[in-house]
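# predicted structure and sequence below. I'll ask about it afterward.
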Amino acid sequence: MDSAQQSAVTPSKNKFVQAFAKFLHLRATTGVAPLDNFVRKIKPQDKVTNGLLEEDRNWDIQPQFDIKEKGSQQWDALEVLLAELFASISSLKAAYAHLQFSQRPYDGDGIQVADQIIVSELKNLADLKQSYVDEQLDLSLEISLLAEIKEQKSMVKTYEIMVKKLERQIKLKESEIAFLRENLEESSWQNRLLNKSTERSWSFSVPKNIHLSCLNHIHFDAFLKYTIESLRRFVRSMVDEMKSACWDLEAAAIAIEPGVIYQKEDHKCFAFESHVCREMFDGFQYPDFSLPKESLPQESQRRQQLFFDRFVELMSSEPRDSLRENPESAFAKFCRVKYMRLIHPQMELAFCGNLSLRNQLNAGDFPDTTFFAIFLEMAKRIWLLHCLGFSLENHASIFQVSRGCRFSEVFMETVAKEELQAADNMLEEYDQQVAFTVVPGFRIAGTVLHCQVYLMTSKPV
């Protein structure tokens, strides 16, 4: 109980103690109840022979109520009536507080006890009224003091119930704070996932208390954006290597996507991005990612948990460290297979002057070069995206659109705003058509994550 609560209860307890001491002292000084409803005032010179201590002889006993001397100095009927009335009202207040306290959570026994007290006090009030009307009130000082004691006890009980109610509210607020803190942590993670920032400055992290049941398409969509950022960085690195090797980028773009007219010269990079996406996402729709000898649990929930555990484990580690610790893991096999398919021997020979990277991978080792490190980061994020997609209750399914398909904003978005503007200007001549898919799209239950496409910018022959 805090200081504020103590200060609220202490005065009532002090008054209760004072009234009770006054009552006991009265009985000790007289030995019996006041005779004929008459109480005399003890003066300091009076002798007391019933066992009082020496210092008690100088006490001057004064009741809290004013004594109106009317002949025999008996208590006025109004004084006693008010004392008993206040006592009953305080008791009713305490019983009503008890009744409220017992309603939530429901306490049948507590409600019944409070109801009995209320009924009893109402009956006492009715009897008190009748006694006053009939002039049959007990006008003794003892009755008045007992009523005051009853009033103070009721007040103490009321404060105790208030304290219990406040303690219960504190516990409820503490549980609400804990629940809101968990929601805040989950919301903060989702906000970090959805926050758009530069590739180098955005760090992706998973809260420690994230649960499998909390995953949804929002997490997948945010991680997809995170993955595409790494993929585009690899494409830029690959194009830089091609330029350093004096490759004909236009011829390479035509070899990947023939017959496409680009609005700008640097739009040819979308062809290379399309090539990388096709190779890296190939087999994404299968739980094993088309890896050889990859066995998975048949039971759905166990499989979801397996993919989620893989996601959490690899997400918190460096990809190179993971490969060194377990070079025969499914992720290690994935990296080898995808590198061999994505980087043609002639391309590697042009980039490096030899086939050392390929030879190291075939030997079960992993190269320690900048180019392979960028590839490894991209491969890690695509692998994690696959794990996240199969951790969902409704697995993420991948899709892309073919050349010549009509552009639809329901399923697609363009990678270049200027080409969409050009296509809008030609809308009277022909419908907007897809030249090729750059980044595939995904479906999760009823949610569609748009695929990114490059549109045709001239009327097909």
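Now that the structure is in, tell me what you want to look at. Residues are numbered from 1 along each chain as shown.
# all contacts plus neighbour counts: C-alpha atoms, from now on.
Will do.
# how about the strands in this structure?
397-399, 412-414, 434-439, 441-444, 447-449, 451-455 (DSSP state E).
# and the last one, how far out from the chain's middle?
Strand 451-455 sits 37 Å away from the centroid of its parent chain (C-alpha atoms, centre = their mean, to the nearest Å).
# and the angle from that strand to strand 434-439?
Strand 451-455 and strand 434-439 meet at an angle of 150 degrees, taking axes from the mean of the first three to the mean of the last three C-alpha atoms, to 10 degrees as the criterion.
# any idea how far residue 327 lies from residue 349?
25 Å (C-alpha to C-alpha, to the nearest Å).
# can I get the strands of the chain in a markdown table including distance to residue 157 and mean neighbour count?
Below are these laid out as a markdown table (distance: least, C-alpha to C-alpha, whole Å; neighbours: other C-alpha atoms under 10 Å):
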| stretch | distance to residue 157 | mean neighbour count |
| --- | --- | --- |
| strand 397-399 | 66 | 17 |
| strand 412-414 | 70 | 21 |
| strand 434-439 | 72 | 24 |
| strand 441-444 | 60 | 20 |
| strand 447-449 | 59 | 17 |
| strand 451-455 | 69 | 26 |
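# one more structure, for comparison:
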Amino acid sequence: METIKPKSALKSKRFGKTFQKVISLRSSATKIASSNGICILNPNNIKDNKGARNRAVMEALVARLFAGVTTIKAAYAELQMAQHPYNNDSIQAADQAVVDELRAISELKRSFIKRDLDLSPQITIMLAEVQEQQSLMKTYEITIKKLQAEVDNKERNISSLKKHLHDCVSFNKSLEKKLNSSGSFSIFDNLKLSALNPTHFLHFLHHALRPIRSFVKMMIREMENAHWDLEAAVNFIHPNAVFTKPSHKTIFEGFNYPNFNVQNDQSVRHHNKNQSLYFEKFKKLKSLSPKQYLTHNPNSSFAKFLKAKYLQVVHAKMECSLFGNLNQRKMVNSGGYPESPFFTAFAEMAWRVWSLQCLALSFEEEVSIFQVKKNARFCEVYMECVTGESCDDSDSGELRVGFTVVPGFKMGKTVIQSQVYVSLVGSSSPATS
């Protein structure tokens, strides 16, 4: 027998199954949506995200503006650089860069006012940083070019000044050479032995002192370059002297003997001389250079005199200190002629002193040399003060000779004054120029 169920019970059962399916579908849909990364934000989160984006956009805008300003500065620097020297292409390129950047900034301003900024913050900031760095690099390159141009200009000025200095030195040397040349001896060209007088000797003496001073200046420069203590050297030679010329004493030694007594024959004096022979020798020597003479007369008395005086004046320790070796000394000792400026100056000095003695031996009256002793009383008849000041009676005390700078000469009754440094009695240092 079948059991008959009521219809209401069947409907209720079907509705329950349907509701359960709907719940299951919604649950599965929620899981699928969650697994796909879809989230539903509430209104508060939406407002916060919008504010953060606005701030990011503003930061990007400011970064873009700063990058634009840097670009304009770089273009302006390039514009200035192109003015000197004038470069039309660079000027136009820099001008166009300024115009383009101003237009871009103007467009940003328009978009900002209309609130129509369409910027990707991250990309915009990154591009702005790249643009700013490129502009800075360009500015630095322009600055480097500008500094390099200044360096080149200064180097050109230095080269020009060096050339000017070289020209001045060459001109001074040419003047000095003219002063020391035979042209200064025009008064001796047609001079005869019978017309010789003390004025001729004094004139040539002044000329002979020039190469002496030139050599002493060169020697002092070499001492300074070798870091010598000049004050200590001066005090060793002449205690309490402020300045000295050590060659003045030794270069004239032996002047009272023919050929400066290079053979050490003390018995030979001026009165045994042949005047005309020495006068002709003097006239021949005055037109030659020491190198020319030594080339043709390597074993002459002058060659022996030059060798003896160099070895006497320039000590071996001094030469080694000044030049780092004894090459010049060895060459001179073996009869050679060093080509150095130092020895050339020394040879010129010795040549003039040698010629001066030849002239002295040409006089009928004997010409003798004298040197004033240290601490001797100053006398204007025999002495001349090298300070250039008046050496009359001093209110501070009595004047005494510090040392002789240039010896004096006697020619009969004529006296050529000795040049001396003087000091006051009781004074710790002599007068100086």
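Cool, got the structure. None of these values were measured; they are calculated from a predicted model.
# TM-score for these two?
In this superposition the chains share a TM-score of 0.54, using TM-score structural alignment, normalised by the length of structure 2; 250 aligned residues with a C-alpha RMSD of 2.5 Å.
# that older thread, of the strands of structure 1, which is nearest residue 369 of structure 1?
Across these, residue 369 of structure 1 has its closest neighbour in strand 434-439 (26.7 Å, C-alpha to C-alpha).
# just to revisit the earlier point, okay if I get the strands of structure 1 as TSV plus distance to residue 287 of structure 1?
As requested, the strands of structure 1 are exported to TSV (distance: least, C-alpha to C-alpha, whole Å):
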stretch	distance to residue 287 of structure 1
strand 397-399	11
strand 412-414	25
strand 434-439	20
strand 441-444	15
strand 447-449	20
strand 451-455	21
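# minimum distance to residue 269 of structure 1: which of those strands has it?
Per C-alpha to C-alpha, nearest to residue 269 of structure 1 of those: strand 434-439, 9.9 Å.
# identify the residues contacting the closest one?
Applying C-alpha atoms under 8 Å, 6 or more residues apart in numbering, the contact partners of strand 434-439 of structure 1 are 257, 260, 270-271, 273-275, 277, 400-407, 415, 451-456.
# onto which residues of structure 2 does that strand map?
Mapped onto structure 2 using TM-score structural alignment, strand 434-439 of structure 1 covers residues 401-406.
# how much does the matching stretch stray from structure 1?
For stretch 401-406 of structure 2, the mean distance from the matching residues in structure 1 following superposition reads 0.7 Å, by mean C-alpha distance after the TM-score superposition for structure 1.
# residues touching residue 301 of structure 2, list them.
Going by C-alpha under 8 Å, 6+ apart, the list of residues near residue 301 of structure 2 reads 259, 262.
# which residue in structure 1 lines up with it?
Using TM-score structural alignment, residue 301 of structure 2 lines up with residue 330 in structure 1.
# give me the distance between that match and residue 384 of structure 1.
12 Å.
# swap in residue 273 of structure 1?
Residue 273 of structure 1 is 19 Å from residue 384 of structure 1, by C-alpha to C-alpha.
# and what of residue 222 of structure 1?
As for residue 222 of structure 1, its distance to residue 384 of structure 1 is 12 Å (criterion: C-alpha to C-alpha).
# comparing these two, which residue is more hemmed in?
The neighbour comparison of residue 222 of structure 1 against residue 384 (other C-alpha atoms under 10 Å) goes to residue 384, with 24 against 18.
# what residue in structure 2 is paired with the more buried one?
Using TM-score structural alignment, residue 384 of structure 1 pairs with residue 355 in structure 2.
# which residues sit against stretch 146-159 of structure 1?
Residues outside stretch 146-159 of structure 1 that contact it (C-alpha under 8 Å, 6+ apart): 8-9, 12-13, 15-16, 19-20, 23, 83-84, 86-88, 90-91, 93-95, 97-98.
# buried ones among these?
Using 16 or more other C-alpha atoms under 10 Å as the burial test, the contacts of stretch 146-159 of structure 1 include 9, 12, 15-16, 19-20, 23, 83-84, 86-88, 90-91, 93-95, 97-98 as buried.
# measure residue 333 of structure 1 to residue 3 of structure 1 for me?
Counting by C-alpha to C-alpha, the gap from residue 333 of structure 1 to residue 3 of structure 1 is 67 Å.
# more neighbours: which of these two?
Using other C-alpha under 10 Å as the criterion, residue 333 of structure 1 and residue 3 rank with residue 333 on top: 17 against 8.
# so the residue most central in space within structure 2 is in which element?
Within structure 2, one residue has its C-alpha closest to the average C-alpha position: by C-alpha atoms, centre = their mean, that is residue 158, at 9.7 Å. Per DSSP states H and E: residue 158 of structure 2 is located in helix 121-180.
# which secondary structure elements does that helix contact?
Packing contacts for helix 121-180 of structure 2, counted by 3 or more C-alpha pairs under 8 Å, 6 or more residues apart in numbering; DSSP states H and E, involve helix 43-81, helix 198-225.
# okay, residue 105 of structure 2 and residue 111 of structure 2: tell me how far apart.
According to C-alpha to C-alpha, residue 105 of structure 2 stands 10 Å off from residue 111 of structure 2.
# those two: who's more crowded?
Taking other C-alpha under 10 Å, residue 105 of structure 2 and residue 111 do not tie; residue 105 has more neighbours (17 against 13).
# contacting residues around residue 235 of structure 2?
By C-alpha under 8 Å, 6+ apart, residue 235 of structure 2 lies in contact with 241, 242.
# now do residue 425 of structure 1: how many residues are near it, please.
Counted with other C-alpha under 10 Å, the neighbours of residue 425 of structure 1 add up to 10.
# measure it to residue 419 of structure 1 for me?
Counting by C-alpha to C-alpha, the gap from residue 425 of structure 1 to residue 419 of structure 1 is 10 Å.
# excluding covalently adjacent residues, which one is nearest to residue 315 of structure 1?
Spatial nearest neighbour of residue 315 of structure 1, excluding adjacent residues (C-alpha to C-alpha, 6 or more residues apart in numbering): residue 384 at 7.3 Å.
# for stretch 383-393 of structure 2, buried residues please.
In stretch 383-393 of structure 2, counting by 16+ other C-alpha under 10 Å, buried: 383, 384, 385, 386, 391.
# how close does the third one get to residue 49 of structure 2?
Distance of residue 385 of structure 2 to residue 49 of structure 2, given as C-alpha to C-alpha: 102 Å.
# residue contacts, the equivalent of residue 375 of structure 2 over in structure 1?
Taking TM-score structural alignment, residue 375 of structure 2 has residue 404 as its aligned residue in structure 1. Each residue near residue 404 of structure 1 by C-alpha under 8 Å, 6+ apart is listed here: 433, 434, 435.
# return the residue of structure 2 aligned against residue 314 of structure 1.
Per TM-score structural alignment, residue 314 of structure 1 is aligned with residue 285.
# is it correct that that match is in contact with residue 355?
Yes - in terms of C-alpha atoms under 8 Å, residue 285 of structure 2 counts as a neighbour of residue 355; the distance is 6.5 Å.
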